[in-house]
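**Q** One predicted model, sequence on top.
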Amino acid sequence: MTQLLFRDDAYVREASATVLAVGPEGVVLDRTPYYARAGGQPGDAGTLAWDGGETSVVEARKGEGDAVLHVLPEAAIPPPVGSIVTAQINWARRHLYMRMHTALHLLCAALPGVGVTGGQIGADKSRLDFDMAEPPTKEALEAALNALAAGGHAVSDRWITAEELDAMPSLVRTLSVQPPRGAGFIRLVRIGPEDAPIDLQPCGGTHVANTAEIGTIRVTKMESKGRQNRRVSIVLEEI
């Protein structure tokens, strides 16, 4: 088991940790600020440093249970089991993913009631696929997204049980992928106030604390991917 520090604070950039296991698939720590690839969001990259050594981390990926595999370059020398390391993420990369991921939540908010059929978060661009026949114009959607981002809405989360989620099926926007239920609890991410959220849905990713941190969103493309499947691609301007 790895303590996932980003769940409590997505702004943690580094942490001291103990090496639990080392293998060809990666290094497992007892705690980590690294987000492991999941839900369309890439895993974090960065470095591990210890007394007498240092190595880069190519990407963090999921292991068994809540274990995080810190994948090293092929020829890297890993830290010894039991050693204390400083695990540091590539913050510029992570923060961009946090902005992108939150922007995709706003994209869901701008298209209420529309199911999501797929998605991908990238450093250069991100996209969501929606089950809808007649999308709004690119210009109207972009204006709505930027109004939401500029509104400075707080982003927060809380945990609910699987039974609570079953009682509120409309919270799940993804049509093909259900939120993980292995631990019996599901993390809900909320944008806006609790009594009138702009967006509320299960999500295990990392997000900014306020929508104003996203910056300007550009809708670059709206494509038809089937009779009722529409792909919306976005990019973010530098801040």
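**A** Done, it's in.
**Q** switch to C-alpha atoms for all contacts and neighbour counts from now on
**A** Fine.
**Q** can you tell me which helix in the protein is longest?
**A** In the chain, with assignment by DSSP state H, the single longest helix is helix 91-110.
**Q** helices and strands around it, which ones?
**A** If you count contacts as 3 or more Cα pairs under 8 Å, 6 or more residues apart in numbering; DSSP states H and E, helix 91-110 packs onto strand 126-131, helix 138-150, strand 199-202.
**Q** for the ones you listed, which one sits closest to residue 63?
**A** Residue 63 lies closest, by Cα to Cα, to one member of the helices and strands packed on helix 91-110: strand 199-202, at 21.2 Å.
**Q** elements contacting that closest one?
**A** Counting contacts by 3+ Cα pairs under 8 Å, 6+ apart, strand 199-202 packs against helix 91-110, strand 185-191.
**Q** and the angle from the following helix or strand past the first one to helix 91-110?
**A** The reference is to helix 91-110. Remark: after helix 91-110, the chain's next helix or strand is strand 116-120, criterion DSSP states H and E. If you take axes from the mean of the first three to the mean of the last three Cα atoms, to 10 degrees, strand 116-120 sits at 160 degrees to helix 91-110.
**Q** dropping in the other structure now:
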Amino acid sequence: MNQVSQQAPTAELFREDARLSECQASVLSVDARGIRLDRTVFYPQGGGQAGDSGELVLPDGSTIAIADTRKGESAGEIVHVPAPGQDAALAALQPGSPLTARIDWRRRHRHMRFHTATHLLCALVPHPVDGCSITADYARLDFHMSEPLDKEALTQGLARLVLEAHPVSHRWISDAELEANPGLVRSMSVQPPRGTGRVRLMEVDGVDLQPCGGTHVANTAEIGRVIVTKIEKKSAMTRRVVLGFAD
């Protein structure tokens, strides 16, 4: 495989537009860990959200299946992890080679729906979050609290917020603004990245506002029918809420 030093961070197109399902890109480098591109629509695993899968389409129409997307060792590095058994195709990639990066949109959209639903859940359960997982099949939040939760009441609350069709948007604030408003941070386990000079805020209009780098739908109505499938007492001070889609 080819191995070269990455010259610049990958442009993260998904940060500004989560609905982009593909983009034109150029290869930066290829090594045993995966493929780095100059720009991408693939979200790397982080903040509790699973990394995207999909494919890279080469100019001749051939494809390289991407099984996962991860953050690299250096800041701004995104690694597209190929599925096994594609050594010949990977060996043909050269730095500067053009291609089309295309995500598995159905899987990503489920991530977006679930991730937005967890923001609604945060509004319904006003306690710090000390664990999170967002996949295509379920989402879960662990809340730092001791009192019991009612599964049906939470499901009804989620249904109400979905039907109210609240707009979802993002904006950027400075590190200093975040430090001046520590109450914006709900998560105990995953802190928003600092040091780049800006932090991404996700807002569900009239419902929730907190730092978040994940992908979300544009309106709560797009979430669809989401239900609480399980509530677990994980410890004396942890209640786990698991979400699933009703259809």
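**A** That came through, no problem. On a predicted model such as this, the values are computed, not experimentally measured, just so you know.
**Q** TM-score for these two?
**A** The TM-score (TM-score structural alignment, normalised by the length of the first structure) is 0.94; 233 aligned residues with a Cα RMSD of 1.1 Å.
**Q** Show me where the first structure has its helices.
**A** Assigned by DSSP H, the helices in the first structure fall at 5-8, 91-110, 138-150, 162-166.
**Q** which ones are touching the one residue sitting closest to the centre of the first structure?
**A** Centroid-nearest residue in the first structure, with Cα atoms, centre = their mean: residue 205, separated by 2.8 Å. Contacts here follow Cα atoms under 8 Å, 6 or more residues apart in numbering; on that basis residue 205 of the first structure touches 35, 38-39, 41, 101.
**Q** now do 7 Å
**A** Contact analysis of residue 205 of the first structure by Cα atoms under 7 Å, 6 or more residues apart in numbering lists nothing.
**Q** That one -> the second structure?
**A** When the second structure is aligned by TM-score structural alignment, the residue opposite residue 205 of the first structure is residue 214.
**Q** before we move on, what about residue 149 of the first structure?
**A** In the second structure, residue 149 of the first structure lands on residue 162 (TM-score structural alignment).
**Q** report the longest strand in the first structure, please.
**A** Using DSSP state E, we find that the single longest strand of the first structure is strand 14-23.
**Q** Report the inter-axis angle for that one versus helix 91-110.
**A** If you take the same axes, to 10 degrees, strand 14-23 of the first structure sits at 100 degrees to helix 91-110.
**Q** Read off where strand 14-23 of the first structure ends up in the second structure.
**A** The aligned range for strand 14-23 of the first structure is 22-31, by TM-score structural alignment.
**Q** Quick one: distance of the matching stretch to the chain centre.
**A** Distance of stretch 22-31 of the second structure from its chain centroid, counting by Cα atoms, centre = their mean, to the nearest Å, is 20 Å.
**Q** got it, and stretch 19-28 of the first structure?
**A** Its chain's C-alpha centre lies 23 Å from the corresponding centre of stretch 19-28 of the first structure when counted by Cα atoms, centre = their mean.
**Q** Name the residues of it that come out as buried.
**A** 19-20, 22, 26-28 (16 or more other Cα atoms under 10 Å).
**Q** How about stretch 143-161 of the first structure?
**A** Neighbour-count burial for stretch 143-161 of the first structure [16+ other Cα under 10 Å]: 144-146, 148-149, 152-157.
**Q** Pick out whichever of these sits closest to residue 219 of the first structure.
**A** Proximity of these to residue 219 of the first structure (Cα to Cα) peaks at residue 145, which lies at 8.9 Å.
**Q** hang on, isn't that closest one packed against residue 108?
**A** No - with contacts counted by Cα atoms under 7 Å, residue 145 of the first structure stays clear of residue 108, the gap being 9.6 Å.
**Q** before we move on, the earlier item: mean deviation, the match of strand 14-23 of the first structure versus the first structure?
**A** Superposed on the first structure, stretch 22-31 of the second structure shows a mean distance to its aligned partners of 0.7 Å (mean Cα distance after the TM-score superposition for the first structure).
**Q** Relative to residue 134 of the first structure, how far out is the residue nearest to the centre of the first structure?
**A** Counting by Cα to Cα, to the nearest Å, the gap from residue 205 of the first structure to residue 134 of the first structure is 29 Å.
**Q** before we move on, what about residue 100 of the first structure?
**A** Remark: distance between residue 100 of the first structure and residue 134 of the first structure (Cα to Cα) = 24 Å.
**Q** which of those two has more neighbours?
**A** Comparing residue 100 of the first structure with residue 134 by other Cα atoms under 10 Å, the one with more neighbours is residue 100, at 30 against 9.
**Q** Hmm, residue 28 and residue 20 of the first structure touching each other?
**A** Yes - here residue 20 of the first structure lies in contact with residue 28, judged by Cα under 7 Å, at a distance of 5.5 Å.
**Q** Out of the helices of the first structure, which is closest to residue 225 of the first structure?
**A** helix 138-150 (16.1 Å).
**Q** Return the distance of that closest one from the chain's centre.
**A** On Cα atoms, centre = their mean, the centre of helix 138-150 of the first structure falls 21 Å from the chain's centre.
**Q** That helix vs the second structure - mean distance after superposition?
**A** With mean Cα distance after the TM-score superposition for the first structure, helix 138-150 of the first structure departs from the second structure by a mean of 0.9 Å once superposed.
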